[in-house]
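S.K.: Pasting a predicted model and its sequence here:
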Amino acid sequence: MEETDRISKLPESIIHHILSYLNSPKDLVRMSILSNYWFGLTASFPIFNFNFLKFMEVLESSGIPLDTEDQMDFFLKYVQYTISRFCEQNVSVHTFNITTSFCDPTEVAIIDKCIGLILEKGVKELVIDIPNWTYGYGLQYPHMYHVPNIFLSASSLTSLTLCYCEIPSSFMVDAVKFKSLKLLHLKSVRLNEEVITSFTTSCPLLEEFIVIYCYGLKRFWVYGHLNLRQVEIQFRPEIDRIDIDAPNLCFLCLYDFNSERGAPPSMNLASCKKLTKVCYHGEGLVDLSHNFPFLEDLFLNLPKKCKRLTLSSHSLRTIMLNSECDLGNIDLNAPNLLLFGFTDNLHFHSPMGSFSIPSKPCMEWDREDFVEDNWFEMLRQILDKKLRFKELKLHINVVLYRPTFDSSFIVLYIISSNEIK
């Protein structure tokens, strides 16, 4: 019986979706040589992931000899050829992701040209990640890739990621309208209040805003944005204030690893009435009722040097804590708290993950390290602080003695134990 090629009869959009799961350009090339039909399909494939290091891995595994000084030239010629071939098709670009090192002026011109072509093709998701590997993965380089001015007219974008780039100076002057943008991710980019304002005012549909170790920014300020739902900021020492007025903001994640600061930046988020979930990496949060008056779920990751925790909130229902803080040094004033989870392992809870809220106030302890006998005395100290916990769940790696505290329900998961002598 003659075999039938059923895959080739699938609609082109479905085949493109299947091709999107290929992990390397080598796999895509293999598909393209199956037939003229498949060559045409790969030529019109609208998802481009150009990663210089992965590209070189493919060449090395294929045994293709290439001098070090020719590697970047070969990579960019591949990028240019692939984009030029695609632009001959009557198809829009979905994704363009380029990750490579900072280049010389001739190579930069090739990248600029390719970005211009895919912007004309209505690209939806754009990632430009061009660190200067000569200086390592630092925060600020003496030479950075300057995003071309044509980037300002990218009205088709729904997702934009810029890493280790310079934003055009005309960005704050020209009328910029990212009317479709929903996700904005900036990493190690020079920012100031004017740039932040230009981005937020030109992106009326923006839902998620991520800022990671961007320099030059002293105040993060967003005012009156109606669609913004998630904000993540990993900030450098110079940020001293965070002001957000976004009525639909529901999740905020802050990373403050500045060991010299000692306290978080001043914050004003009182108008964000839907902000019920906060993830904070750092120390210094005390009065949550002032900064986060509607907070219900808190994910807190304290640095090792932090040995004491004091928190106060009347709206808080859940705390998930990752810390090595002594139990006796935890002071909570949270009368409506239903779940207090404590862990000292690296597998921290996902901030956006869902979890069930117990019907009775419950404390959960997940500990991988062996503990001393006095650990249970410290546990009793926190249980004696009238936190209203009715259930205690321990996931520990120690010998357990009969508890001396009152509890209606206890669940113990014992990884290993020693014989009591």
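M.R.: Cool, the structure landed. Predicted, not measured: the structure shown is a model, and the values here were computed from it.

S.K.: Every contact and neighbour count from this point should use C-alpha atoms.
M.R.: Noted.

S.K.: List the buried residues of stretch 144-156.
M.R.: Met144, Tyr145, Val147, Pro148, Asn149, Phe151, Leu152, Ala154, Ser155, Ser156 (16 or more other CA atoms under 10 Å).

S.K.: out of these, who's nearest Ser61?
M.R.: Using CA to CA, the shortest approach to Ser61 within the buried residues of stretch 144-156 belongs to Tyr145, at 29.8 Å.

S.K.: Put this next to the first one:
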Amino acid sequence: MEGTDQISKLPEPILDHILSFLYIKEAAKTSTLSKVWNSAWTSLSCIDFGDNYLHKSKNIVDQILANRLNQKIFIKRLKVNLPNYRSKAVDDWIKVLVTCNIKELFLDVGVYTYNKFPEAIFAAKSLNVLSLRGFKLELPSNGVKFYSLRELHLDDSFLDEQLLQALCAICRDLEVLSFKRFHGLISLQVAGTLSKLSKVKLQFCPPKFKNVDIVAPNVKDLYISSFGLDLHVIEITACKSIKRLKLTAVAVSDQWLEKLLPNLPSLEVLYLDHCLSLKIVKISSYRLKLLKVYACYNLVAVDLDDAPSLLRFSFDVHHGKKRLLGYFDTLPIFKLKASQLLEAKIKLIPDPEALDTHWYSKLTESLGNFNNSRAITLRCDYDEMIVIPKDMRENFLPPLYGTKCVHIKIMDRMNYSVEDVVDSLLWISPQLDTLSFDQGRSLNSLIKFTYRDVANEDVKPCCASLPWKCWRHELKKVTLQNFTRTELEKLRNYFLANTDTLDIIEDPRECSSALHFNK
């Protein structure tokens, strides 16, 4: 019937669940709708004050918690961001929360405050999730009773090493351990007592932090990063179940990596970021599906000859003069058996003064390792990096003659006209089905290529010496999408001048952008 309020007839647990998605300010407004909604509001078990609400209402937490305590209402989750820390108030809150069997507590008091956290929280036997920012945690005199704790998140906090060892001994159900910009620890040792631990994140480990030793057989996700690029000792060979491993600014050696990978038979995702000690990355893994290697400036070789399941590979190519960190970077040597399902993303970062014959020669050689891949993405600051000089093309084979899909992301500087860039890319990959450009528009510019079917034609190849079809003679139709009118005109003239017979289809719905490819 029209006008009937069906939602208010829902069971109160469902109304409570609906309100749990709202900040406290919005949830409180529903109390005026009806007695049912008022009852749901006053017994709300999930309380989220958002980021800025307490700037205006400093006593609202006291009132709400007092109400829950007086009515003996269970509190499932509390999220509070305190602009100004008040130790007496927080002490009182924690005592109420423990009495109300708090399950999930998220408390943020700002950066670098390191206020001592109330010891009363360590008696919270029902606590499942504890997330703190800006606190100092020390082993309490009465011990730790986190028998139900599943997730521990500490951000910008000081952690006592004795407390960590107590947590590892008591919290047998711990599944997630996440520390970010933490202090107090010199090392992290996780014993085999945490059999349910599945995710460990150590982000921005401090300079004094020297050692990571994790013996947890069921860890699947591991992320370690440091401030000082000098975290050397990492022992994780006992973590046989790791599927995703990310190392950032960690001083891992070639020998360490080569020794580690055979001990991780389930590894599917590997990130290596700012690992300056690495010179050779040699991967031997039948399970690895994704590999990202960023800013490993001293890398001289990447050997992926024994990774048949690899589907995604991302890499940034540095080349140029001596840089601030005191190293010389160069294009690494690749050894890769590219799967036909592989999608590669390559970021080109040369010194502007290094765009010489050597650069283009090494670039062509490197790209050749990804021939026959499913798709290639090339990202660069300006188009000079990918416009191979025409006089050099005569001395090289097109590196990606077996690749059907290429995506180009050019940042700010654009010195060449659109036809010059397309001409170079059609030399690099002469059998393209699609060529797309990310030019900062809402939609990417796109060129689709359709070729003549010559399977049943008794036609002599136009370029018999080449191991690929010559697009200039085989191209039947070109579809141009999301180019400006100026670009369309240049591309139309280019294709008509370089082909015998050709249909050109221009999508009028995508031609209104004011951004030009060329200056």
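M.R.: It's in. Because the structure is predicted, anything quoted here is derived from the model rather than measured.

S.K.: Widest-spaced pair of the buried residues of stretch 144-156 of the first structure?
M.R.: Met144 and Ser156 (25.4 Å).

S.K.: Do a quick rundown of the helices in the second structure.
M.R.: Under the criterion DSSP state H, helices of the second structure are mapped to 12-19, 24-29, 35-42, 60-70, 87-99, 161-170, 254-260, 357-367, 390-393, 418-428, 471-474, 485-498.

S.K.: so which of those comes closest to Gln189 of the second structure?
M.R.: Nearest of the helices of the second structure (CA to CA): helix 161-170, 8.0 Å.

S.K.: Quick check: Leu78 of the second structure vs Phe315 of the second structure, distance?
M.R.: 42 Å (CA to CA, to the nearest Å).

S.K.: one step back: looking at the helices of the second structure, which is closest to Asp51 of the second structure?
M.R.: helix 24-29 (11.1 Å).

S.K.: Lys393 of the first structure pairs with which position in the second structure?
M.R.: Matched to the second structure by TM-score structural alignment, Lys393 of the first structure sits across from Ala375.

S.K.: my read: its match touches Lys404, true?
M.R.: Yes - counting by CA atoms under 8 Å, Ala375 of the second structure sits close enough to Lys404 to count as a contact (6.7 Å).

S.K.: circling back to that earlier point, contacts only, for the match of Lys393 of the first structure.
M.R.: The contact partners of Ala375 of the second structure, taken as CA atoms under 8 Å, 6 or more residues apart in numbering, are Leu342, Glu343, Ala344, Thr403, Lys404, Cys405, Val406, His407.

S.K.: where's the fifth one relative to Asn371 of the second structure, distance?
M.R.: If I follow you right, that is Lys404 of the second structure. Lys404 of the second structure is 9 Å from Asn371 of the second structure, by CA to CA.

S.K.: Which one of these two is surrounded by more residues?
M.R.: Asn371 (24 against 20; other CA atoms under 10 Å).

S.K.: looking at it, Leu400 of the second structure is touching Arg374, isn't it?
M.R.: No - using CA under 8 Å, Leu400 of the second structure is not in contact with Arg374, being 10.7 Å away.

S.K.: Could you check which of those two has the larger neighbour count?
M.R.: More neighbours surround Leu400 than the other of Leu400 of the second structure and Arg374, with 26 against 19 (other CA under 10 Å).
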